[in-house]
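Asker: coordinates only, no sequence provided:
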């Protein structure tokens, strides 16, 4: 029996690096982009079964000599109530400024309003909201991120930099992004 190209690539990729989380995530993301949710579920189930864990997105920000870290959807920070308030304010302001969320980056089988909500709890946005409420007005905000910043967070932070009139620096795994006055130093090539 002959395998089709998709099945061949699927089995070959997982055979090459069966314990590599990035391989599984890439394959899952390809299926999610194609809206093949059954295949996504199969990949994630196999990851769990084989003990393969995806590296979570983490962001760090320093404030008064203390490092604060955030994960996507994090609710554990002691200042979460105020952080959520800042996120709501930013959400309202960015919408008025013309920001339109790119829900295509949320590779989950959920409605667009839920995708939009999930975008606002990405780790870099949580860190940014914390930075905005804890650093002096006008001072730069510096965030470190262990993964690549998503295209939607990039667009949102560009907009936020103009709204709050602050320099925002996000160091992701590829480069430094210096956001200021609605622009990024990467020229939108991240």
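Answerer: Everything's here; your move. Treat the numbers as computed from the prediction; the structure is a model and nothing was measured. Numbering: from 1, shown residues only.

Asker: contacts, neighbours, all on C-alpha from now
Answerer: Fine.

Asker: where do the strands of this structure begin and end?
Answerer: In the chain, the segments counted as strands under DSSP state E are 58-63, 66-71, 141-145, 168-171, 176-180, 183-184.

Asker: putting a second one here so we can go through both:
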């Protein structure tokens, strides 16, 4: 509702009262090893290569018509920072890792413990088309098969 200052105060109260929420996490298995990613994560040994792939994807996504859903970012920051925050969501990090770690044509499979956000859903549809890969995301509600710019859920999830 545009009350970002009130939202920030509420988050501080939650923090002060030690309320914990389930962290958002995404997993991808490559070569029998599970790799997990969190929003803004830079702890992976291949983080530089992952972020390089993300920047390449970012350019291609924008050319393909991707518009970041910055209204999803509830922090009171500049529009460019909101776009950066969206682009380092764990799903996108996991997809970038999958792209640099598997051969062309290999299906990328990601599992996440919460529901996929609308921005990641839209971006993943476009990514599946521009990289010619199937991407399967299992979220808390269902399986999503992204292929040729479409999702098996028909945008209903």
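Answerer: Everything's here; your move. Nothing here was measured: the structure is a model prediction, and the numbers come from that model.

Asker: picking that back up, quick one: which of the strands of the first structure is nearest residue 15 of the first structure?
Answerer: Proximity to residue 15 of the first structure, assessed across the strands of the first structure by C-alpha to C-alpha, is greatest for strand 58-63 (28.5 Å).

Asker: show me what that closest one is packed against.
Answerer: Using 3 or more C-alpha pairs under 8 Å, 6 or more residues apart in numbering; DSSP states H and E as the contact criterion, the neighbours of strand 58-63 of the first structure among helices and strands are strand 66-71, helix 123-134, strand 141-145.

Asker: in the second structure, what residues pair with the second one?
Answerer: On the second structure, the counterpart of helix 123-134 of the first structure by TM-score structural alignment is residues 90-101.

Asker: the helices and strands packed on strand 58-63 of the first structure: which one's closest to residue 173 of the first structure?
Answerer: Across those (criterion: C-alpha to C-alpha), the nearest stretch is strand 141-145, sitting at 6.8 Å.

Asker: name the helices or strands packed onto that closest one?
Answerer: By contact count (3+ C-alpha pairs under 8 Å, 6+ apart), the secondary structure elements abutting strand 141-145 of the first structure are strand 58-63, helix 123-134, strand 168-171.

Asker: could you redo the last one with a cut-off of 10 Å?
Answerer: Using 3 or more C-alpha pairs under 10 Å, 6 or more residues apart in numbering; DSSP states H and E as the contact criterion, the elements in contact with strand 141-145 of the first structure are strand 58-63, strand 66-71, helix 123-134, strand 168-171, strand 176-180.

Asker: returning to what we had before: what about the match of helix 123-134 of the first structure, how far off from the first structure?
Answerer: Superposed on the first structure, stretch 90-101 of the second structure shows a mean distance to its aligned partners of 0.4 Å (mean C-alpha distance after the TM-score superposition for the first structure).
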